[in-house]
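**Student:** Provided below are the primary sequence and the corresponding predicted coordinates.
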Amino acid sequence: MSFPSPPPARCLALLPLALALAGPMLSVGTAHAQAAPAVTPSSSHRYDIPAGPLNVVLARVAAVSGVLLAAAPAQVEGRSSPGVQGTFAPAAALDRALAGTGLSARADAWGQFRLIEGSGAAVARLSAITVIGTGSATGLPPAYAGGQVAQGGRLGMLGDRDNLDTAFSVTQYTAQRIEETQAQAIGDILMDDPSVRNTYARGAGRDEFNIRGFQLYNYDVSFNGLYGITPRNASSLIGVERVEVLRGPSALLNGMAPYGSLGGAINLVPKRAGPTPLNRLTLSYIGKSQVGAHADIGRRFGENQAWGVRVNALGQNGDMVVKGGRERLGALALGVDYQGERARMAVDVNYQDRVTHARSGLLLTPESGIGIPPAPDARHTFFPDWTYWDAKDASGTVRGEFDLTPDWTLYAAAGTRRHDFKSLQTTFLMLDDAGGIGTNPSALNESLTSVTGEVGLRGRFRTGPLQHEPVLSVSGLGVDYHARRVRTTTVFSDLYDPVAIARPDIRISGPLPLATENRLRSVALADTISFADGRVQLTAGLRHQHVEVSSFDAASGDRTSRYAESAVTPAVALVLRPTDRLSFYGNFIQGLNQGATAPSTATNAGEVFPPEVSRQREVGIKYDAGRVAATLSAFEITRPSSYLQPSSLRFVVDGRQRNRGLELLVQGEPLPGVRLLGGAAYTDARLVRTAGGLNDGNQAPAVSRLQFNASAEWDTPFLEGLTLTARVLRTGRQYVDVANTQSIPGWTRVDIGARYAFDAGGTPMVVRATIENVLNKTYWQSAAREGLTVGAPITALLSVSAEF
């Protein structure tokens, strides 16, 4: 529960008119606006609005389309509307709603309309106006019931789509959910997703995810639709409005992920200034003594509030809950946007400086056949307190759109990022089943520069009964990676009783040598064909992808390997909507992925393998009951299998991994003040066509058969503003090695929390408290990345937010 910012004085005089115009619908729309910004006003949406009073119908059109509609109460009083049925652009939907009323809607600015008498160009003189709808200059799909997730989101090159019109399994987590859960990084918000598991626990300074049984790295997360922009290790969420998750391969929609992530796609949507001025300050406390301050300021200005500025700044420092662990984080996110009648543009600048000491990291597993001992006490790390990661990331992007005609839009985006990293680290190897471990302490310095861009054309036309929405996209990404690593001799310790390892004297000086060059280029063409009033939607397309990767010798600078591969990969997706609340979907998508790269822990570290072809087949059902929505899907994904051999520590590609699964996702607010989010995922991950058939039929490592998530919130009736929260996570057993001789047990985690929203002398405030892992369970969290990670111990999170 949160309070809106106090409205400007000039808006207070319009309140009686607003209530008279929109009646009960305005109160619903206004609450919706506080939960999330509106849908893109230039996109088409499906309407199921029956005939009724004109003010009610117009309010519902505005809520679905995301437009702002100005009108005088006298214009709509006593008039009726025939309603709106079907899929239309906002202007066409308003025309349907106003049919027979003697009124028409004139576009004043992008996403803004004004009612005028008749169909002429003259504007009615309005002595007073009010605004219908949930729109704002941010241009995003509205939040679903409860405000935790959205009704739709970006579907790559296809643009914004309503979830029921999307032939993939998708979820868009809102800024409201980010704030309410006190999420610090992407992994914190994805704990609500039953198809996703985090490789690392809180405090690792790094985000990696397992989606549908396949790894997705933080550096394969896109920012506002562009790859190569997000920080390499972990992304602060201070400047993020939405975290959009698409499960399964998405090569046609998004292009090739820079480092070959396959299980899904994650896109970060930046914050934009809304129509109401925002001044928010949040103070936070985590673990032992980690305190932070986050300022969020937003303004719109200019004619029709066409210009917007949103600034977020964060400072955070202190000891983490794990003994010896501490982190310092400074982050800045600046977003400037322009929303004109035919042109839209946005510029984003992000900077992040994160230093993590005694970070939770990977523990490499022993040879097959050696048992995996119980996890150590998570409160006492076995990593020396002198280990650290020091990462600085700076990026800038620009994205623009221009409407050539009402039906054709030209868009372009470009961005660049600089990553600088220094570290002193230990990656331990488990030597036996009694807790003996060893490591070669190392220093690693790296720098990375990426440049990315996309140009496209999106349109709409008809051929007889068929509505076409073609899209053409051309994209490119270049990444230059420089690195130098220095190792010392082997030292030994104990998992349960760590020894005091002396800090090694390792220094890296001079310029860093070029390690790899990546060049990705692609051209994609797709068309969504719909008919029967939008109840049948077929999307088909092709993407030509070209991958060029070169590796270089650190000493001589000579090129040691190079490959350049191209492929044309298809995709077909179908949506059937027999009713307005039910949709059936299916997709087949094939992608060319950059080949795996041997990790730094391998004896062949840095070796880049040839590109891989992956395939997905998926069918599903989506149902939206109005307050609760559910998605049930079945899928099969195949791709080459790669892993680190425990005996030789050599990274190899061997056979294929075939994941078949079922997913159930549930979201919404079934009762007033009761919000639910979660579901279950069953995944059967098998190895097939392995060398000599040795591991055929074995379970793939790091994939649990069953995952279950349930998150609930309850606005208590006995104290207004008080909300109680709870979350349960269940992850089944995971195999560690491809021979299936090693495994880690399943685990269950319980989180509880509360928040209290109140008004303090005219200042809206929210106090939040969460206890993660309230039972303080000790467990191995993941067996991904050919290593083990330990789950975080009981952790308290506190924050207080105020809006001035």
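**Tutor:** Arrived safely.
**Student:** When you work out contacts or count neighbours from here on, use the C-alpha atoms and nothing else.
**Tutor:** Will do.
**Student:** Just give me the residue right at the centre of this protein.
**Tutor:** Centroid-nearest residue in the chain: V243, 2.9 Å away (criterion: C-alpha atoms, centre = their mean).
**Student:** Contacts only, for it.
**Tutor:** Neighbour list for V243: Q172, Y173, T174, I186, I266, N267, L268, V269 [criterion: C-alpha atoms under 8 Å, 6 or more residues apart in numbering].
**Student:** what's near enough to touch the residue nearest to A792 when sequence neighbours are not counted?
**Tutor:** With sequence-adjacent residues excluded and distances taken as C-alpha to C-alpha, 6 or more residues apart in numbering, A792 is closest to A201, at 5.5 Å. Taking C-alpha under 8 Å, 6+ apart, we find A201 in contact with S360, Q781, T789, V790, G791, A792.
**Student:** another one to put next to it:
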Amino acid sequence: MPTVSNQNKVLDVHRSRIHSVRLSVAAALVFTAWGSVRAQEGVLPDVQVKAQAELPGDLPQPYPDPDGQVARGAHLGVLGKTDVRDAPFSIISFTASTIQNSQARSVSEIIGQLDPSVREEYGDGTSLDSMMIRGFPVENDEMSLNGLPGILGQFRVSPEFVERAEVLKGPALLLNGMSPDGSVGGSVNVVSKRAGDVPLTSLNIGFASNSLWGFNADIGRRFGVDNAFGIRVNAGMRQGDLARDFVTDRARNASVGLDFTSTRLRASLDLIHQTETVYGAAGSVDLSRLGKSAPPALDGHRNFAQPWNYQDAEDSTVMGRVEFDLTERLTLFGAIGHSRNRSTAVVSDEPYLDAAGNFMFAAMPVRWRQQTTSSQLGLKGRVDTGPVRHDWSITASGLRRESSAVFDVGGLSGAAGYSNMYNMIVLPNPILVTDPMGPLVWNARSSLPGYALADTMSLADGKVLLTLGMRHQRVKSDSVTGYSLIGVVPTHYDQSVNSPMVAVVFKPTDQVSVYANHMQGLTMGDTAPYGTTNQGQVFAPYRTRQAEAGVKLDLGRFGGAVSVFQITRPYASIDPTTLTYGVFGEQRHRGLELNVFGEVTKGVRLLGGATFINATARDSASVTAQNTRPVGVARRQIALQGEWDLPAVQGLTLTARGTHSSSVYADNTNLVRVPGWTVYDLGLRYAMKAGGTPVTLRAGLKNASDKRYWRQGRYAASLGMPRTVALSSTFEF
């Protein structure tokens, strides 16, 4: 098999030429339209482009005006819609305008580049999304849709149907119930779009290097008496090559949001369908066995995956919600949602990289099927007991999931080989064969029913808010794993716990609020792995505890927050002496968060902040892993975006963003250090009218300095994406 050292040189030249031609064509198409529009209009009038004049339902208003980047509040599960100043937690809600202006491919990408507490694990050049919030993992399918967890896309959530992306920091077991994997660092709730009172017809056309084209149509209408009925339809696609070698993306999305509003009844129905096929993605490597610091990162165009590696995913979701006011102070509510996820892929486990850059890979076909049903039913109300006002709720929730995977470990011939990060070996397409052992199969069924009671008491004329709550959570799981022709090993799990919450808010002035909380999270306990003395033993649910305090400031058009927190959770490992698997330690994250948002001065806006985390893993069973730093957790994360409405050119906004992560470790013993990185993004957008039609043009340059860096996750590292150009035009008819 010949190497591709010469091929790499030819590829670099060929890629550079094609890249230049594609960018030239794209820029010509978008900015020729820009120039022609300006020529038609001459002097532009004072223009503001808005998708809709009013927000539907009980959606919190943007801050500080209708074009704000964040919202004044968020939906906090059993606590309902809550103003940021009244929330005893660290929360932020990104608006539809922020989502669209980001020109991102997924919800995770948007959050990861704007919230300093959040980092994408592997980045844009991979086939799946996964985040870390406050240093703990949050899987993509743990996001909630309108308050229901677990019913969105398995690998990626497209942003086209999203009105808000709400991020709550810390465990939220009481608020939303247990998510499928029990994320404890934070949670994300996606709010779907609804039709506003002003008719909306919007078309967005976009391009990203190397040749990724896409469009999306967004249509909203209300009708009936008092505009009681609404429909919002989104449909779009993207297709082409990314800025990384071999990576091709083909995605389709469609959604329909229906709603009905009357004096006492509010109902909604969402239908969401998305597909995505990615070739050449998931090119990550495992650095944990290097025994020394990671090697310098290569050009971000490089890909460690084979061109024939692929993933084909399809996600379908249906969700309904109903609220009925029994009286002015008593509301009955319920919601139910169902999702089906399936994928087929040819992927490799992350190969170990040695000191010379060599690695061995072996790909296999994988088939994945999953279906999830999530539901809520409850009562919420308000009652006064003397000078104290009570906002209370009683909620029953449940999540049922059935998952299955088939790994054809020996199902390909010619899918394994050796390669080198500096001199990639490209193999021809492998051939399907029959493995005499049969495939490795995994089937699982889980059920997460729970009941919650919460009461927020308003004291001292609303200056003090005290919230008390309790959730009873049951965790039930059954699974089988093994080779179909040899035999399978079953496991059974059925545990339950009670989880309390205490939180308080004190508002000494209208601009300042001080808060503190003690919350808990719950993660399904591990099963002792194969090869241990207690293999198959199922552990009780892991209880995570958080203590947090903070101060929030609201100056009318500019705000910020400072918070300190500590999160602790059990740490499981294998005792190297006895080979027994157990909970022998604790993982503790102590942190400080700084956040700013809003308009600093007229036409100048800031969004972002900094997070500092002192994370330690204490494993008493290992001499070399006591008081070490968890893999992939940075001590310092910064994300800050600025916008400037240029006074000299009406409608023109310049943007700049810096994202920084300090160094992390790739192994549990902290021998393999992965250097930190800082990436700068630049952009502009221009709002105008063309023949009476509002138009917004956007141009972005991501990783403007073409920084070379490693992005280290929990299990592996991938190269950061290279300099990427993104262009888009939005027309409001």
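**Tutor:** In hand now; what should we look at? What you see is a predicted model, and the numbers here were worked out from it, not measured in a lab.
**Student:** Which helix or strand contains E663 of the first structure?
**Tutor:** E663 of the first structure is located in strand 651-671, with elements delineated by DSSP states H and E.
**Student:** Helices of the stretch 151-300 of the second structure, start to end?
**Tutor:** When secondary structure is read from DSSP state H, counting those that start in this stretch, the stretch 151-300 of the second structure shows helices at 173-176.
**Student:** which residues of it fall in strands?
**Tutor:** 162-169, 186-192, 200-208, 212-223, 229-241, 248-261, 265-279 (DSSP state E, counting those that start in this stretch).
**Student:** out of these, nearest to Q641 of the second structure?
**Tutor:** Closest of the strands of the stretch 151-300 of the second structure to Q641 of the second structure is strand 162-169, at 17.1 Å (criterion: C-alpha to C-alpha).
**Student:** L190 of the first structure versus the counterpart of I99 of the second structure in the first structure, what's the distance?
**Tutor:** Under the alignment (TM-score structural alignment), I99 of the second structure pairs with I178 in the first structure. To L190 of the first structure, I178 of the first structure is 10 Å away according to C-alpha to C-alpha, to the nearest Å.
**Student:** Just want to know which of the two has more residues nearby.
**Tutor:** I178 (23 against 19; other C-alpha atoms under 10 Å).
**Student:** Now check the second structure for the residue matching the residue nearest to the centre of the first structure.
**Tutor:** Matched by TM-score structural alignment, V243 of the first structure corresponds to A165 in the second structure.
**Student:** What separation do you get for that match and S93 of the second structure?
**Tutor:** Relative to S93 of the second structure, A165 of the second structure is positioned 6 Å away (C-alpha to C-alpha).
**Student:** with the second structure superposed, average distance for the helix or strand containing V728 of the first structure?
**Tutor:** In this assignment (DSSP H and E), V728 of the first structure forms part of strand 722-731. In this overlay with the second structure, the average offset of strand 722-731 of the first structure from its partner residues is 0.5 Å by mean C-alpha distance after the TM-score superposition for the first structure.
**Student:** equivalent range in the second structure for the next helix or strand after that strand?
**Tutor:** Next helix or strand after strand 722-731 of the first structure toward the C-terminus (DSSP H and E): strand 734-735. Strand 734-735 of the first structure lines up with residues 664-665 of the second structure when matched by TM-score structural alignment.
**Student:** next one: stretch 524-532 of the first structure
**Tutor:** By TM-score structural alignment, stretch 524-532 of the first structure lines up with residues 452-460 in the second structure.
**Student:** Tell me how far the matching stretch lies from the chain's centre.
**Tutor:** Averaging C-alpha positions (C-alpha atoms, centre = their mean, to the nearest Å) puts stretch 452-460 of the second structure 30 Å from its chain's average.
**Student:** Sort out which residues of it are buried, please.
**Tutor:** Buried residues in stretch 452-460 of the second structure, counted by 16 or more other C-alpha atoms under 10 Å: A452, L453, A454, D455, T456, M457, S458.
**Student:** Shouldn't the first one be within a strand?
**Tutor:** Read it as A452 of the second structure. Yes - using DSSP: H, G, I helix; E, B strand; the rest coil, the assignment for A452 of the second structure is a strand.
**Student:** how about the helices of the first structure, start to end?
**Tutor:** 9-12, 15-22, 24-35, 54-65, 73-76, 90-98, 175-180, 186-189, 251-254 (DSSP state H).
**Student:** Perfect, that will be all.
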